[in-house]
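>>> Based on what follows, work out the 3D shape:
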Amino acid sequence: MQVFINLITRAFFMSTPLILGALGEVLAERTGMMVTAVEGIFLIGAWGGFIGAYLSGSMLAGFLLAMICGLLVAALYGVTTVYMHQHQIVMGTAIAILITGFCTFFYRVIFGIQTVPLKVTPLSVIRIPLLSRIPVIGQVLFSQNIVTYITYLLVPIVFFVIYRTSLGLSMRSCGENPEAADAAGINVTRTRFLAVLVAGCMGGVAGAYYSLCNVGMYTSEIIGGRGWIAFGICFLGNWNPVGALIFGIVFGISDALGTYVKALGNAAIPSELFSALPYILVIVLTVCRKQFNVPAKLGANYVKED
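Predicted coordinates:
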């Protein structure tokens, strides 16, 4: 029983960055912007978060730097796609590749070539008084770190913003019919650009989660495609924060299961199979999904007519 509880606790822990990144993607894609630079944003978040925390000795400084790094990469993506009208998928992929080289090069510039990996102490768990003592649920839900708590609180907040506010209506209008939104006085370009920036900030923090909360170190392979998983969760969740939460937990379970099997070291079950499980799930669930509530103008640049 304790093994099962530990596995579910780990699943909620591992789902945090996926949900956070997916929520940012939901906000952006509701305006029509596919932030395909998400893998690069995750990576530079992990890079900036570790450097900030290691050099300053402060986790807060690490997460702030990660947020700034994610914001800058998102700004680059937003300028080239929203204002310069470049192809969203091509630019996002190019930026992600650029960030991979950028992080590797400047990590070596700052720290040199290390024979022993540099490390920071991972973010500590905060046990909520009384609630953390509830059998099973207390350990799973109320014995997590502060980023996990904030991420799960963001789900209803993002849902409320999208579906219950005029801002959310403007965002959805930009993704469904930008011409009509423009005619109604909504600045489509600004709305899309700001949504991309918010997604960049959230993606930066999500990336930092892996270096500051999970392993306490940075490597160039630390993200390992999880940015794309967050991107896929947005699709699978039908561009809905609740859907992002549900599929984030599903992928968190698969991630935790892979980690658990690796720890067992059972030669009869290849650990690589479980490591690949989250990516297999993306393919299988996407193929099996019958209907997607895709924003009508998702991925289509908007050029205002004079």
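>>> can we go C-alpha only for contacts and neighbour counts from here?
Will do.
>>> Would you map the helices across this structure?
2-30, 38-56, 59-78, 88-111, 137-141, 146-164, 166-176, 178-183, 188-209, 226-236, 241-264, 271-275, 277-288 (DSSP state H).
>>> For Ile128, find the nearest of those helices.
Nearest of the helices of the chain to Ile128, taken as Cα to Cα: helix 137-141 at 8.5 Å.
>>> Can you name every helix or strand that the closest one contacts?
Using 3 or more Cα pairs under 8 Å, 6 or more residues apart in numbering; DSSP states H and E, the elements in contact with helix 137-141 are helix 2-30.
>>> just to revisit the earlier point, please identify the most buried of the helices of the chain.
Sort those by mean neighbour count, taking mean count of other Cα atoms under 10 Å, and helix 38-56 sits at the top with a mean of 29.
>>> which helices and strands does it pack with?
By 3+ Cα pairs under 8 Å, 6+ apart, helix 38-56 packs against helix 59-78, helix 88-111, helix 188-209, helix 226-236.
>>> any chance of the ones you listed in CSV, with distance to Ser254 too?
CSV is the format used below for those (distance: least, Cα to Cα, whole Å):
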stretch, distance to Ser254
helix 59-78, 26
helix 88-111, 25
helix 188-209, 18
helix 226-236, 12
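>>> Select, out of those, the one closest to Gly40.
Smallest distance to Gly40 across those (Cα to Cα): 4.0 Å, for helix 88-111.
>>> so how far is that closest one from its chain's centroid?
Here the centre of helix 88-111 is set off from its chain's centre by 17 Å, with Cα atoms, centre = their mean, to the nearest Å.
>>> ok, now stretch 138-150?
Centroid separation for stretch 138-150 versus its chain: 18 Å, with Cα atoms, centre = their mean.
>>> check contacts around Val215.
Going by Cα atoms under 8 Å, 6 or more residues apart in numbering, Val215 touches Pro122.
>>> That one and Asp255: what is the separation?
Computed as Cα to Cα, to the nearest Å, the Val215 to Asp255 distance reads 14 Å.
>>> repeat for Ile113
Distance, Ile113 to Asp255, by Cα to Cα: 30 Å.
>>> now swap in Leu167 and tell me
35 Å.
>>> Leu7 too?
Using Cα to Cα, Leu7 is found at 10 Å from Asp255.
>>> run this one through as well so I can compare:
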Amino acid sequence: MINLLSRTIMMGTPLLFGAIAEVIAERTGMMVTAIEGIFLMGAWAGFVGGYLSGSLTLGFLSAMVAGFLVAGLYGWITIYLKQHQVVTGVAVNILVVGLCSFLYRVIFGVPITPLTVNPLTTIPIPLLSDIPLIGPIFFNQNILTYAIYFLAPLSYYMLYKTSLGLTIRSAGENPEAVDVAGINVLTVRFLTVLFAGLMGGVAGAFYSIGFLGMFTTNIIGGRGWIAFAICFLGNWNPKGAVIGTLAFGFAEAIAVYMQSIGSNALFPNEVFIAMPYIMTIVLTVSRKSFNVPAKLGVSYLKEN
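Here you go, the predicted model:
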């Protein structure tokens, strides 16, 4: 059980990176529906950067740059060209799948055996990792999981306790008021989308060089959409995102565990693989009310 809960925290790390980024962006009115593509591009760039350089640090930096560029493309089309956010996001996601597959073959050809890197290792925190029960679960993780321990409360504090957070929330609730205050609404929205790109790039790279140590074009497998759903199910609040991430992380940890021990005697492995996605559907349908930002998905047109 301790190992299962520890894996829950680890598997929830990239989902929380993506979910928090999505919460912040959607609070300004921007649905970053390109999140799946951002995750995938981050996974690709992270692996390529890490494999060619031999440095996971450079791999994650490459993933951040790649996520930033994809988010920049999405933000430019939706914010400044006023195109539909959902349609644009789907188009970007499809583009990224083809682009990653093409560039991977250009760089590496068709390898006979899968190319691999050594993924992130766990870093036990002295003393804390020795605490019974809690220590092995929370303090025997990798560096990105430790980073999320600080990022989650900081994002909540920023959104609800600072003037920047007020501006972000106002851009999604009453952008006209933000404009009257002399703040460029489009810039606020674009910057949050770029932030989502940076975070999503790291999240995607977590799967390729933080966990598996390899890259395939189906490595993300809809997890970007799960992070997107966690934002909704968490009511656009970092606290809700943390709770949702733990639930989905636990479901994914169970799926990985069942595959490792071989569960075909009772249920097909595909049942456990599908658990996070089944949860997404069930929780979305069962949710009675949402605290949706008033201008979510609505382009801002400044009045003359």
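>>> Provide the TM-score value for the superposition.
Overlay of the two chains. TM-score (TM-score structural alignment, normalised by the length of structure 2): 0.99; 303 aligned residues with a Cα RMSD of 0.6 Å.
>>> coming back round to it: for Val120 of structure 1, which of the helices of structure 1 is the nearest?
Across those, the minimum distance to Val120 of structure 1, taken as Cα to Cα, is reached by helix 38-56, at 6.2 Å.
>>> Any chance of CSV for the helices of structure 1, columns distance to Lys304 of structure 1?
Formatted as CSV, the helices of structure 1 follow (distance: least, Cα to Cα, whole Å):
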stretch, distance to Lys304 of structure 1
helix 2-30, 19
helix 38-56, 26
helix 59-78, 16
helix 88-111, 17
helix 137-141, 47
helix 146-164, 24
helix 166-176, 12
helix 178-183, 8
helix 188-209, 9
helix 226-236, 27
helix 241-264, 30
helix 271-275, 45
helix 277-288, 33
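>>> Val125 of structure 1: which of those helices is closest?
Nearest to Val125 of structure 1, of the helices of structure 1 and by Cα to Cα, is helix 146-164 at 7.4 Å.
>>> and the closest one, which stretch of structure 2?
Aligned by TM-score structural alignment, helix 146-164 of structure 1 falls on residues 143-161 of structure 2.
>>> cool, and stretch 117-130 of structure 1?
Going by TM-score structural alignment: stretch 117-130 of structure 1 matches residues 114-127.
>>> Tell me which residues of the matching stretch come out buried.
The neighbour-count criterion (16 or more other Cα atoms under 10 Å) identifies Val117, Asn118, Pro119, Leu120, Pro124 as the buried residues of stretch 114-127 of structure 2.
>>> Tell me roughly how far stretch 94-101 of structure 2 lies from structure 1 on average.
Mean deviation of stretch 94-101 of structure 2 relative to structure 1 after superposition (mean Cα distance after the TM-score superposition for structure 1): 0.2 Å.
>>> Let me see the contact set for the residue mapped onto Leu20 of structure 1 from structure 2.
Alignment note (TM-score structural alignment): Leu20 of structure 1 maps to Phe17 of structure 2. By Cα under 8 Å, 6+ apart, the residues touching Phe17 of structure 2 are Ile148, Met199, Gly200, Val202, Ala203.
>>> Quickly note the distance from Phe17 of structure 2 to Tyr146 of structure 2.
Separation of Phe17 of structure 2 from Tyr146 of structure 2 (Cα to Cα): 12 Å.
>>> same question, Val271 of structure 2
In terms of Cα to Cα, Val271 of structure 2 sits 31 Å off from Tyr146 of structure 2.
>>> repeat for Ile168 of structure 2
The value you get for Ile168 of structure 2 to Tyr146 of structure 2, if Cα to Cα is used, is 26 Å.
>>> got it, and Met158 of structure 2?
19 Å.
>>> go on, Glu36 of structure 2?
When distance is defined by Cα to Cα, Glu36 of structure 2 is 24 Å away from Tyr146 of structure 2.
>>> Ok, Ile254 of structure 2 next?
22 Å.
>>> same check, this time on Phe195 of structure 2
19 Å.
>>> try Gly59 of structure 2
Computed as Cα to Cα, the Gly59 of structure 2 to Tyr146 of structure 2 distance reads 18 Å.
>>> ok, now Leu301 of structure 2?
Distance of Leu301 of structure 2 to Tyr146 of structure 2, computed by Cα to Cα: 41 Å.
>>> can you check Phe228 of structure 2 too?
The value you get for Phe228 of structure 2 to Tyr146 of structure 2, if Cα to Cα is used, is 22 Å.
>>> same thing with Pro111 of structure 2?
In terms of Cα to Cα, Pro111 of structure 2 sits 34 Å off from Tyr146 of structure 2.
>>> How about Arg105 of structure 2?
34 Å.
>>> looking at the helices and strands packed on helix 38-56 of structure 1, which is closest to Leu43 of structure 1?
helix 188-209 (5.8 Å).
>>> Which stretch of structure 2 is that closest one matched to in the alignment?
Mapping helix 188-209 of structure 1 onto structure 2 (TM-score structural alignment) gives residues 185-206.
>>> And that stretch, how far out from the chain middle?
Distance of stretch 185-206 of structure 2 from the chain centroid (Cα atoms, centre = their mean) equals 10 Å.
>>> what's the answer for stretch 231-240 of structure 1, then?
Worked out by Cα atoms, centre = their mean, stretch 231-240 of structure 1 lies 12 Å from the chain centre.
>>> just stretch 278-297 of structure 2 next, same as before
Relative to its parent chain, stretch 278-297 of structure 2 has a centroid offset of 18 Å by Cα atoms, centre = their mean.
>>> Touching it from outside, list them.
So stretch 278-297 of structure 2 is contacted by 26-31, 84-85, 172-174, 226, 229, 232-233, 235-236, 248 (Cα under 8 Å, 6+ apart).
>>> let's see 10 Å
By Cα atoms under 10 Å, 6 or more residues apart in numbering, the surrounding residues in contact with stretch 278-297 of structure 2 are 25-32, 78, 84-86, 169-175, 225-227, 229-230, 232-237, 244, 247-248, 251, 271-272, 276.
>>> just stretch 112-128 of structure 2 next, same as before
For stretch 112-128 of structure 2, the external contacting residues (Cα under 10 Å, 6+ apart) are 10, 47-48, 50-52, 54-56, 108, 129-130, 134-136, 138-146, 206-216.
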